[in-house]
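> return atomic coordinates for the entry below.
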Amino acid sequence: MDEGMDEGMDEGQRLTTREAAERLGVKPETVYAYVSRGQLTSRRDPRGRGSTFDAEQVDALARRGGREPSAGGDALPRIRTGITLIETDRYYFRGVDATELARRFRYEEIAEWLWTGTLREGIGFDAPEALLVAARRAIGALPAHSGSTDRLRVAAIAAAVADPLRFDLSRDAVLTTARALIPTLVDALPVVEEPSRGTGRPVDRVDRVDRDGDDDGSLARRLWSRLTARPAGEPGVRALDMALSLLIDHDLAASTLAVRVAASARAHPYAVVSAGLGALEGPLHGSASGLAHRMLTEVLERGSAAAVVADHLRAGRPVPGLGHRLYPGRDPRAEALFTVLREVPGAGPVLTAAREVEATTARHAPLHANVDLALAVLSVTAGMPAEAGETVFAVARTAGWIAHALEEYGEQPLRLRPNGQYNGPRPPGDLPGAGRL
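Predicted coordinates for the structure are as follows:
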């Protein structure tokens, strides 16, 4: 039976899920995804027949282009890419299942695969001394309250200044820059001291030796020590490497589009990455794992997912870490990461909390856990700060940004320059202030 309208509402004021979906031109599942992202608010039908939506809000979303756009939307040309394909509930890097790549290979190896189409097993990335010194000095000048993503943006700019060859956009030069920039971003971040050795605050030094004595030199192991003071056991490092690998690219996300626009203007790779990092600064892209981290922490403290979910719904806030507009079913990145997190010591209660949040919310909306919730399980389990997921996202996505820049450098320059659709007053207009002495 279809959901009905609230009898107490004026006709046309509230829409059922089916009616909202029809106005937006999407599936009902996507309507709930808009709710999870805060683009729509829902209200339970007091007769228990589902959710209702404000018609004016739905129409406003439709006017803004709420329906799933084609690549590039109406304002931009269709952007051809051979990097990532998303189909139903799976995604692929250069035609190969991305989750299978993440299970079998390390982040650096998959980055090479994206850049060159060749898998170089065992490859590692090291930061050149000149770039690392410049990046660490710039980070050292930041205020104490600066976060990891603030430091990444500053490190990228400082590394660019230290590289006089940054304007060489030949393919080999860009690849050399990529292999140097990513480890510079990681190694420039301060290492978090163990509480027994200091205050527990970040210190400005580079420590590539794992506290367990097993140093494989991987970026995941080095990044671990920049995010938490806890020992980097093998299961934890494996989970972090899996997260980096799964997040390398995801088609034309907002930050990736910013990167391609910068590359279209022939910005050098450091500037391209800076453009991507700038897009991540917005609250709607890249930072959702921090909200999920705080939610899981509250669930563990209160011992009830239902109470925390209820608080979010009562306040009209979407439950973080659930739903994704590109995946009507389960987010394959989340499921792959959950699998390896089961092997991480101490992850059991956090995984249970995440699944309880998912199950509780499913009574209200058919939403599944997305990769932000899985990242939050990792950060909470490892004793990382709430912003750690955003840092992992930024470091991981840098490789994808470089891959898209390489593609864009091969296109006509400045092709991503749409014409504006002017909707201001028609000329001729009066000169402002005309008539005054």
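
> C-alpha from now on. contacts and neighbour counts both.
OK.

> any idea how far the residue nearest to the spatial centre of the chain is from Thr391?
Nearest residue to the geometric centre of the chain (Cα atoms, centre = their mean): Gly286, 3.2 Å. To Thr391, Gly286 is 9 Å away according to Cα to Cα, to the nearest Å.

> the structure of the following sequence is requested for comparison with the preceding one:
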Amino acid sequence: MRDQEPDPSHPGRRLSTKEAAELLGVKPETVYAYVSRGQLSSQRVPGGRGSTFDAQEVEVLARRNRRENGLSSGAISELSVRTRITLIDQDRYYFRGVDATELAARHSYEEIAEWLWTGRLRPGIAFTAPEATVAVARRAVGALPEHTGPVDRLRVAAIAAAAADPLRFDLSENAVLGTARTLIPTLVAALPPVRRGHRDTGPLAHRLWTRLTGWDADETSLQVLDTALGLLVDHDLAASTLAVRVAASARAHPYAAVSAGLGVIEGPLHGAASGLAHRLLLEVLDQGDAAPVIAEELRAGRRIPGLGHRLYPGEDPRARALFTLLEEMPRAAPGLAAARDIVTTTARHTPLQANVDLALAVLTTSCGMPATAGETIFAVARTAGWIAHALEEYGERPLRMRPSGHYVGPKPPQPLPE
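So this is what the prediction gives:
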């Protein structure tokens, strides 16, 4: 006999994890991810290890997911964007069909950027910026208040670089590629170095290191940073990337498109998430035990940063790749142990795996970097991906990124307000 489908209309009905997953059309692990993000509430089964969920709450979430995915109106085509850049499939992701983690393990950030932009590898390429452009960007950034965050500095640097480029409105492929190869090193050069005596030479990761920490860099640390940049180059249509494509659809020049991405990335649910994981990791390191720290987070109703990802039912492949490299850094050992403690402790409440924000937190805490360092790494890395998406969008019909609003306000005509 076939199991009956759960009836969400029955008041007070509780669903098992399996039933909730079936109704939502997701895996059981994703149901717990919804709980961690505050989109579902759960109750422990008395005397058991499982959880139950309010049927009506699950149905509301299922309807919202269907609506957001365009399933209720058959408008999937309006919400999907054809792209040749990144594919996310199960617990792996690919850049132009090539495993992204393998690319990052074997090639520099600049080489991966070229692969995204052109589909060709250019071994040994290093991005450089004109001194005049860097000088303009540095002056603009230098005028900001001392407490200014890194993304604000990057945004101002991008605007200053645009103002210094009279050819910025040339959207031909070669022109945009030229802009990309100078804009990214300009952004890095415009960030103030942590200590004097730095050198703006060598691979981009080496130059960025001096903007993140005053500690001396060894080859292993620089390799981890360069790999982190390569892993974070792109991740399909994340919120900031969608903003970039909207700007490019309106034929905004690449500096403006990157500025749109930087405006979105600052949210705590996007680029700034690594800073929250950094602070959590420091607290666990300070107390020597994750249990009281996690307990306090849960008591306050906060989600645990650095855990779970809506696109990966298992471990984030970017986190897995970075953790493997971090194991080769002796000074990262305490941070790695604290990260494992966080994952193990939280698993008693909800089975979520580590994401890239937790891996970045291990890197930044282990190398004397501030909590904002992960956000800086994320923004610099993702700039190359944004340029790739802008290039792709420039080849599409202009202004196609124009969804229709679904009006739910008062039915017209209404009387004029007094």
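
> now the TM-score, please.
Scored against TM-score structural alignment, normalised by the length of the second structure, the superposed chains reach a TM-score of 0.92; 409 aligned residues with a Cα RMSD of 2.3 Å.

> could you find the closest non-adjacent residue to the counterpart of the residue nearest to the centre of the first structure in the second structure?
Matched by TM-score structural alignment, Gly286 of the first structure corresponds to Gly271 in the second structure. Excluding the flanking residues, the one nearest Gly271 of the second structure by Cα to Cα, 6 or more residues apart in numbering is Ile265, at 4.8 Å.

> residues contacting that neighbour?
Residues in contact with Ile265 of the second structure (Cα atoms under 8 Å, 6 or more residues apart in numbering) are Ala239, Ser240, Gly271, Ala272, Ala379.

> is it possible to mark the buried ones in those?
Ser240, Gly271, Ala272, Ala379 (16 or more other Cα atoms under 10 Å).

> using the three-state scheme, assign Leu15 of the first structure.
Following DSSP: H, G, I helix; E, B strand; the rest coil, Leu15 of the first structure is assigned to strand.

> just so I have it, where are all the helices in the stretch 201-350 of the second structure?
204-212, 219-231, 239-249, 254-265, 273-287, 290-299, 317-326, 333-347 (DSSP state H, counting those that start in this stretch).

> need the contact list for Ala371 of the second structure.
Ala371 of the second structure makes contacts with Ser274, Gly275, Leu276, His278, Arg279, Ala361, Thr364, Thr365, as judged by Cα under 8 Å, 6+ apart.

> which of the residues you listed sits closest to Gly50 of the second structure?
Taking Cα to Cα as the measure, Leu276 is the one of those closest to Gly50 of the second structure, at 28.6 Å.

> what number of residues lie near that closest one?
20 (other Cα atoms under 10 Å).

> again, but for Ile159 of the second structure
Applying other Cα under 10 Å, we find 16 residues neighbouring Ile159 of the second structure.

> the strand or helix carrying it vs helix 254-265, what angle?
Using DSSP states H and E, Ile159 of the second structure falls within helix 150-163. If you take axes from the mean of the first three to the mean of the last three Cα atoms, to 10 degrees, helix 150-163 of the second structure sits at 170 degrees to helix 254-265.

> which other helices and strands contact helix 150-163 of the second structure?
helix 131-142, helix 173-190, helix 254-265, helix 373-394 (3 or more Cα pairs under 8 Å, 6 or more residues apart in numbering; DSSP states H and E).

> could you tell me where it falls in the first structure?
Helix 150-163 of the second structure covers residues 148-161 of the first structure once aligned (TM-score structural alignment).

> got the contact list for the matching stretch?
Against stretch 148-161 of the first structure from outside (Cα under 8 Å, 6+ apart): 131-132, 134-136, 138-139, 142, 166, 181, 184-185, 188-189, 270-271, 273-274, 277-278, 387-388, 390-391, 394.

> returning to what we had before: wait, which of the helices of the stretch 201-350 of the second structure is closest to Met401 of the second structure?
Across the helices of the stretch 201-350 of the second structure, Met401 of the second structure has its closest neighbour in helix 239-249 (5.6 Å, Cα to Cα).

> can you give the contact residues for that closest one?
With Cα under 8 Å, 6+ apart, helix 239-249 of the second structure has contacts from 254, 256-258, 260-265, 270, 385-386, 389-390, 393-394, 396-401.

> turn the contacts of Ile265 of the second structure into a markdown table, including distance to Val176 of the second structure.
Shown next, in a markdown table, are the contacts of Ile265 of the second structure (distance: Cα to Cα, whole Å):
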| residue | distance to Val176 of the second structure |
| --- | --- |
| Ala239 | 22 |
| Ser240 | 19 |
| Gly271 | 25 |
| Ala272 | 28 |
| Ala379 | 19 |
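
> which one of those residues is nearest Leu71 of the second structure?
Distances from Leu71 of the second structure to these, taken by Cα to Cα, are shortest for Ala239, at 20.4 Å.

> can you tell me which two in the buried ones among the contacts of Ile265 of the second structure are farthest apart?
Ser240 and Ala272 (12.2 Å).

> Pro190 of the first structure matches what in the second structure?
Match for Pro190 of the first structure (TM-score structural alignment): Pro192.

> and that match, which of the three is it?
Strictly by three-state DSSP, Pro192 of the second structure counts as coil.

> quick check: it vs Val134 of the second structure, distance?
Distance from Pro192 of the second structure to Val134 of the second structure, by Cα to Cα: 12 Å.

> just say helix, strand or coil for the equivalent of Pro370 of the second structure over in the first structure.
In the first structure, Pro370 of the second structure lines up with Pro385, judged by TM-score structural alignment. Three-state assignment for Pro385 of the first structure (three-state DSSP): coil.

> list the contacts for Pro385 of the first structure?
Leu227, Thr228, Ser379.

> which other residues reach stretch 60-76 of the first structure?
Here stretch 60-76 of the first structure has contacts from 23-26, 39-40, 78-79, 252, 325, 416-419, using Cα under 8 Å, 6+ apart.
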